[in-house]
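*Asks:* no FASTA, just this:
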């Protein structure tokens, strides 16, 4: 009786051990597969987009408008300014003052609870000396792909300058050019590596999603078409 129980217990331990080993192998395989996919997506997006991004204002080819991608004006905790936001505003204002763009479309998220990225961006640009009648808000830029699609479908832009940090501008330009748009970019100053770790980790997944969106879907845009310079900014 005792021997039988010991043998049964040993068999259960062996089965459990084999199951754990299989799960470990599956987990390792999944991690390696994801890492390879993420690395491939990162390299491909950068390869397509990087040649179209300028790091200096003097290297930017003038176009009608710049597309400023949304960010919160405050950090995740709400207790300090968001450097991503501040640097994008600085970059957009610099392009306007240099005569590289005539108008700015600020595209981001706006919610019923008072969170309003486009209005915050517009107000910050006005504070930097950009006239308010040169700034158009898009409050349905919930994702980068939405901002890109709406810039074309609602604001009529086929060649715009995407203004954001380089990694973000690369992804937006990649999606735009996959759909035949001649978007280029201007790289805003990046944040210190320490503060950008979570953002860059999220970017690895976002680039995989960008590949899917770019080659498998067309984004529909809801709203009234706007002609820059003719229609009054909202």
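*Replies:* The structure has been received and is ready for your questions. Note that the structure is predicted; figures quoted are calculated from it, not measured. Numbering: from 1, shown residues only.
*Asks:* okay, CA-based contacts and neighbour counts for the rest of this
*Replies:* OK.
*Asks:* and residue 101, what does it touch?
*Replies:* Under the criterion of CA atoms under 8 Å, 6 or more residues apart in numbering, the contact partners of residue 101 comprise 62, 63, 64, 65, 66, 95.
*Asks:* which members of those are the farthest-apart pair?
*Replies:* Put simply, by CA to CA the two of these set farthest apart are 64 and 95, 11.3 Å from each other.
*Asks:* following element in sequence after the longest helix along the chain, please.
*Replies:* Of all the elements of type helix in the chain, the one with the most residues (DSSP state H) is helix 2-49. On the C-terminal side of helix 2-49, the nearest following helix or strand under DSSP states H and E is strand 53-54.
*Asks:* report the distance from that next one to the chain centre.
*Replies:* 16 Å (CA atoms, centre = their mean, to the nearest Å).
*Asks:* which residues touch residue 96?
*Replies:* Neighbouring residues of residue 96 by CA under 8 Å, 6+ apart: 102, 103, 130.
*Asks:* burial count for residue 118?
*Replies:* The local packing count at residue 118 equals 27, with neighbours defined by other CA atoms under 10 Å.
*Asks:* for the residue lying closest to residue 182 once chain neighbours are set aside, what are its contacts?
*Replies:* Closest residue in space to residue 182, ignoring its immediate chain neighbours: residue 159 at 4.6 Å, by CA to CA, 6 or more residues apart in numbering. Contacts for residue 159 (CA under 8 Å, 6+ apart) come out as 63, 181, 182, 183, 184.
*Asks:* here comes the other one, which I'd like you to weigh against the first:
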């Protein structure tokens, strides 16, 4: 019985420690990036490029609500004179799934000239997208659009890679998967921290995957 109690106590202590570490890493990300995140478009400093991070696309090529809000937010920044051009970055690792083409098509439907759009077909995750934006596409001044729960990790990565990026919140509605995504984000923070500490290189530095 004593052994069982010790095991239970150790498990509880271990769980509490894990929770503290998870919340601690999240707090570090938020503290380092709080001054870089904007919600009021009138306060967003002008930058050269708006970076749109990819998210899921439906089988018919239609943007998911999360991705549509990111792209619509980027268009708002452009229409308000806060940015001059677009970088769309996302997953295109197979012929039958292409986040980038879907975003470009949507932008063009909304009246954005194709000459203003740069496509990154190998932004397989947030770290790769940020790394490639600065190192491959040589973007020095940028506003990143994504949801509020995603911005601290995104900007923590960019800041620690030496890029002078800021973020603008793309939340325009409640998302059905928001709770799950927020919990996933807590775990993704550890991956981002590890990648930043190692100065990891993306899977590819080519313009797109083959």
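*Replies:* Received the coordinates, thanks. Predicted model, so just to flag it, every value in this text is computed and none were measured.
*Asks:* what residues in the second structure pair up with stretch 157-176 of the first structure?
*Replies:* On the second structure, the counterpart of stretch 157-176 of the first structure by TM-score structural alignment is residues 139-158.
*Asks:* that should have said stretch 45-64 of the first structure, apologies.
*Replies:* Using TM-score structural alignment, the match for stretch 45-64 of the first structure in the second structure runs over residues 29-48.
*Asks:* pull out the buried residues from the matching stretch.
*Replies:* Within stretch 29-48 of the second structure, the residues that qualify as buried are 29, 30, 33, 36, 37, 38, 44, 46, 47, 48, counting by 16 or more other CA atoms under 10 Å.
*Asks:* and it, end to end?
*Replies:* With CA to CA, to the nearest Å applied, stretch 29-48 of the second structure spans 25 Å between its terminal residues.
*Asks:* what sits up against it?
*Replies:* 77, 81-85, 141-143, 151-153, 155-156, 165-169.
*Asks:* how distant is it from the center of its chain?
*Replies:* Taking mean C-alpha positions (CA atoms, centre = their mean), stretch 29-48 of the second structure and its chain are 14 Å apart.
*Asks:* residues contacting residue 90 of the second structure?
*Replies:* Under the contact definition (CA under 8 Å, 6+ apart), the residues listed for residue 90 of the second structure are 53-55, 98-100, 120-125, 129.
*Asks:* residue in the first structure matching it?
*Replies:* When the structures are aligned by TM-score structural alignment, the residue of the first structure matched to residue 90 of the second structure is residue 108.
*Asks:* okay, now residue 132 of the first structure: neighbour count?
*Replies:* By the measure other CA under 10 Å, the count of residues near residue 132 of the first structure is 16.
*Asks:* against residue 122 of the first structure, how distant is it?
*Replies:* Between residue 132 of the first structure and residue 122 of the first structure the distance, using CA to CA, works out to 7 Å.
*Asks:* what is the aligned counterpart of residue 32 of the first structure in the second structure?
*Replies:* In the second structure, residue 32 of the first structure lines up with residue 16, judged by TM-score structural alignment.
*Asks:* what is the neighbour count of that match?
*Replies:* Residue 16 of the second structure has 12 nearby residues by other CA under 10 Å.
*Asks:* can you check residue 10 of the first structure too?
*Replies:* Residue 10 of the first structure has 12 neighbouring residues, counting by other CA under 10 Å.
*Asks:* what about it, distance to residue 23 of the first structure?
*Replies:* Applying CA to CA to residue 10 of the first structure and residue 23 of the first structure gives a distance of 20 Å.
*Asks:* what does residue 85 of the first structure give?
*Replies:* Summarising the geometry, the distance separating residue 85 of the first structure from residue 23 of the first structure, computed by CA to CA, is 42 Å.
*Asks:* the more surrounded of those two?
*Replies:* Neighbour count, other CA under 10 Å: between residue 85 of the first structure and residue 23, residue 85 has more, with 24 against 12.
*Asks:* what's the match for the more buried one in the second structure?
*Replies:* Residue 85 of the first structure is assigned residue 67 in the second structure as its aligned equivalent, the criterion being TM-score structural alignment.
*Asks:* what of residue 74 of the first structure?
*Replies:* By TM-score structural alignment, residue 74 of the first structure lines up with residue 58.
*Asks:* check contacts around the closest residue to that match other than its chain neighbours.
*Replies:* Across the structure, with CA to CA, 6+ apart as the measure, the residue nearest residue 58 of the second structure apart from its sequence neighbours is residue 64 (6.4 Å). Contacts for residue 64 of the second structure (CA under 8 Å, 6+ apart) come out as 55, 56, 57, 58.
*Asks:* what is the nearest of those to residue 205 of the second structure?
*Replies:* When the contacts of residue 64 of the second structure are ranked by distance to residue 205 of the second structure (CA to CA), residue 55 comes first, at 20.4 Å.
*Asks:* what's the burial count for that closest one?
*Replies:* 21.
*Asks:* does it really touch residue 66, like I thought?
*Replies:* Yes. Applying CA atoms under 8 Å as the test, residue 55 of the second structure and residue 66 come out as touching, 7.0 Å apart.
*Asks:* now the strands for the second structure?
*Replies:* Secondary structure of the second structure, counting by DSSP state E: strands at 37-38, 49-53, 85-89, 117-120, 141-146, 164-169.
*Asks:* straight-line length of the match of stretch 157-176 of the first structure, end to end?
*Replies:* Stretch 139-158 of the second structure: ends 11 Å apart by CA to CA.
*Asks:* equivalent analysis for stretch 42-51 of the second structure, please.
*Replies:* Taking CA to CA, the first and last residues of stretch 42-51 of the second structure lie 18 Å apart.
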